[in-house]
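*Asks:* below are the sequence and a predicted model for it; my questions follow.
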Amino acid sequence: MLNIADTLHTWCRAAHPFALATVVQVSGSAPLPIGTALAVDADGTVVGSVSGGCVEGAVYELGQQVLMGDEPPTQARFGYSDDDAFAVGLTCGGELDVLVQRIDPADQPHLTAAFDEVTSGRPVAVAQIIDGPEELLGRTLSVTGDGSTQDGAVGGEDWEAAVAAQAGALLRAGRTGRVEIGGDATTCPERLSVLVHTHASRPRMLIFGAVDFAGALSEIGRFLGYRVTVCDARPVFATPTRFPHADDVVADWPHRYLAATEVDARTAVCVLTHDAKFDIPLLRLALGLPVGYVGVMGSRRTHAHRLDLLREAGVPEEHLARMHSPIGLDLGAHTPEETAISIVAEITAHTHQGSGTPLSWSTGPIHRQRTAS
């Protein structure tokens, strides 16, 4: 639902009831991931999408029925039909389950506060019960970045604590996902399926080396939603004028800056300096940190020499195995812009465990299912 938070925020602040249709399960080549939503208000205004166009009309009509009839939440499944050309289905061949429910902001005021957080750029998670006891279906609970919990009565204290814990964990990881809760004596006697929608702070891309490649990489990194920092020990090169697309430009020794800044499992570290006096202390630190990606620019000869220097510096083999060098996928890139695309392509493939090969070379579903842990 957070994909349409701006509009939902406006409706909630105006105490404007609406029907919310949420993708709660996907299989095959369904075009949009779980958590994506479409909403319909009493005037017939629609915002968002659940399938990229395939089944929007049917979901819109179902939303109007739920909204106007004040019906309980209901689930519908949509899939491909080759027997009836006019059947409502997904032409991509996948299947998706959609939960449609009526939202009255007066009954769930915490949603307004959650959308306040989203529109202000602050992290928040909204947990939505998508399967379980009928009286709890569609109920929500929100967790803010500081760990505060606000709920719409998702059940007893044990349920709320369990749901809040899972929502907080996924928020810290910056992931939207479906989790199963309960079914045992330690949490709650009945099993709940909960979809946790997260709006996390932007992941970081740390680019070391104020070179031309860094300019192109900072631009595409910001386009992809990263908070981009360019760092170089040489103040004459590390200037905001040279890197207008970076959120931060820092003149400092790379390893010293990395040691003092915040990183997490979503952070991408890109080393473009080509200089051992910068690279070795930086990589010795970076490869031991819980970051998501470490890539280093250089030729294969430079990479081999760099490995020797890192081994001499005491970096263990399991850390060296984390290093992507030479950086990027083999796209035949030459220009800084093409090289930047090859780098973010590798980061994307690594993040989502993609192969990096052309889709035309493979079989099976195009879209990978994401599961929460």
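*Replies:* Cool, the structure landed.
*Asks:* contacts, neighbours, all on C-alpha from now
*Replies:* Noted.
*Asks:* tell me where the stretch 51-200 of the chain has strands.
*Replies:* 74-78, 95-103, 124-131, 140-144, 149-151, 177-182, 191-199 (DSSP state E, counting those that start in this stretch).
*Asks:* next up, a structure to set beside the first:
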Amino acid sequence: MNALWERLHRLWEAGTPCGLATVVATFGSAPRRPGAIMICAPDGGVTGSISGGCVEGAVHDLAQQAVADGTAVLERYGVADSDAGAVGLTCGGTIEVLVERVDRRSFPELGVLLRHLRSATPVALATVVEADPSWPEAGPGNHLVCWGDGAAGSTGNPVLDAQTAAVARRLLTQNRSGTVRLGPAGADSAHGPRIFVDCLAPPPRMLIYGAGEFASALARQGALLGYRVTVCDARPVFTTSERFPDADEVVVSWPHRHLVAEAEERRIDSRTVVVSLTHDPKFDIPLLRAALEMDLAYVGAMGSRRSVAQRIAALRAAGLPAGRLARLSSPVGLDLGGADPAETAVSIAAEILLLRHGRHGPRLSETAGPLHREAAPARFSPSVASRG
């Protein structure tokens, strides 16, 4: 996602107006989540996607019009019985898309947004998507960039700015994006401008311990899934950047020392994935003991049934409670039938996704109902339609 914002910023810096389309709400089996963007350059080039191809043509035309007249437009696309393939979503869902012109005058805060993205600082972009007579100065396309202790830009009204910033910061703590309607009484108002809050958190981390061929294949899968990938091993002869071109970081260190140091520096969080591929108890046991004591999204370890049993016994002997041990995925991955490094990496990535989304993994052709589960609303406000 950062690559798309970098592309937009390059056009912005060059003084080249372009069209920006953003998915601000979804209903049903929509192909992309809120926050998906598509950039339409003046030369006709398109970067990004908002629907996987269903409505991009119609949105491109709207973007060209927005660039020409400077007016932001909120459009809804869903299934049309007669021409679903033309300007509807054949998947059966509905999306709302905000289309706006982006240049230095219409979006002066873009530079501030990019500075936070580049420094991996959680930041929220709040954009007015629908006006309301209660605050007529808050027009569609007005932006407010919010982070922990600051903000830049404006919705058009200082009172609304304060309310929006408070909502944005609460959503940032939950790593959720969504639309909210804010009125004179605050959130959950029946009237007031509709605002889309896009929470742009740094990418989650995947920490791979063990510098072998399986680690190289898993690093590639992690990068494809949007993780910031670190490969760590205590053996310098195997732990080189040349062997792991898909990793963002290659570190020579004892695995458990590296993990504990990352935790102490607050560089990991509840989205972090840890996978041990070392096959060596002197590395595995202290690493897994430390990892299972932390609030992580996933902890997995490769090994045969025999080595897994020995590992569990050693962790019990080290005093790890049964509840913590139950969080260990070992043998690592789903039973997809593969055995080589590439196939094993796919099975591990599949298990991570399965647990992330709370699914059970049957073949889609053997199931019924919506393909995409609706995201749970943000806890603080039932008026927010959010994405995880």
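*Replies:* Ah, there it is. Everything quoted here is computed from the prediction, not taken from an experiment.
*Asks:* re the thing from before, can you list the strands of the stretch 51-200 of structure 1 in CSV and add mean neighbour count and distance to Asp212 of structure 1?
*Replies:* Shown next, in CSV, are the strands of the stretch 51-200 of structure 1 (neighbours: other CA atoms under 10 Å; distance: least, CA to CA, whole Å):
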stretch, mean neighbour count, distance to Asp212 of structure 1
strand 74-78, 16, 48
strand 95-103, 24, 44
strand 124-131, 27, 36
strand 140-144, 25, 39
strand 149-151, 20, 45
strand 177-182, 20, 38
strand 191-199, 25, 32
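*Asks:* can you put those strands in a markdown table and add distance to Phe115 of structure 1?
*Replies:* Formatted as a markdown table, the strands of the stretch 51-200 of structure 1 follow (distance: least, CA to CA, whole Å):
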| stretch | distance to Phe115 of structure 1 |
| --- | --- |
| strand 74-78 | 24 |
| strand 95-103 | 14 |
| strand 124-131 | 9 |
| strand 140-144 | 10 |
| strand 149-151 | 12 |
| strand 177-182 | 19 |
| strand 191-199 | 10 |
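*Asks:* closest one to Leu62 of structure 1 among these?
*Replies:* strand 95-103 (7.4 Å; CA to CA).
*Asks:* mind checking how far Gly226 of structure 2 is from Thr16 of structure 2?
*Replies:* Distance of Gly226 of structure 2 to Thr16 of structure 2, given as CA to CA, to the nearest Å: 29 Å.
*Asks:* now Gly28 of structure 2
*Replies:* Between Gly28 of structure 2 and Thr16 of structure 2 the computed distance is 36 Å (CA to CA).
*Asks:* ok, now Arg7 of structure 2?
*Replies:* Applying CA to CA, the value for Arg7 of structure 2 to Thr16 of structure 2 is 12 Å.
*Asks:* repeat for Ala378 of structure 2
*Replies:* From Ala378 of structure 2 to Thr16 of structure 2 the distance is 36 Å (CA to CA).
*Asks:* same question, Gly35 of structure 2
*Replies:* Between Gly35 of structure 2 and Thr16 of structure 2 the computed distance is 23 Å (CA to CA).
*Asks:* ok, the two, which is more surrounded?
*Replies:* Taking other CA atoms under 10 Å, Gly35 of structure 2 and Thr16 do not tie; Gly35 has more neighbours (24 against 15).
*Asks:* might you report the residue contacts of the more buried one?
*Replies:* Gly35 of structure 2 is in contact with Thr22, Val23, Val24, Ser177, Asp198, counting by CA atoms under 8 Å, 6 or more residues apart in numbering.
*Asks:* mind putting those in CSV, distance to Arg104 of structure 2 included?
*Replies:* Formatted as CSV, the contacts of Gly35 of structure 2 follow (distance: CA to CA, whole Å):
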residue, distance to Arg104 of structure 2
Thr22, 18
Val23, 22
Val24, 22
Ser177, 25
Asp198, 20
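*Asks:* closest one to Ala63 of structure 2 out of those, please.
*Replies:* Thr22 (10.8 Å).
*Asks:* OK, contacts around the nearest residue to that closest one once chain neighbours are set aside?
*Replies:* Distance criterion CA to CA, 6 or more residues apart in numbering; nearest residue to Thr22 of structure 2, sequence neighbours excluded, is Ile37 at 4.5 Å. Ile37 of structure 2 makes contacts with Leu4, Leu20, Ala21, Thr22, Val23, Gly48, Ser49, Ile50, as judged by CA under 8 Å, 6+ apart.
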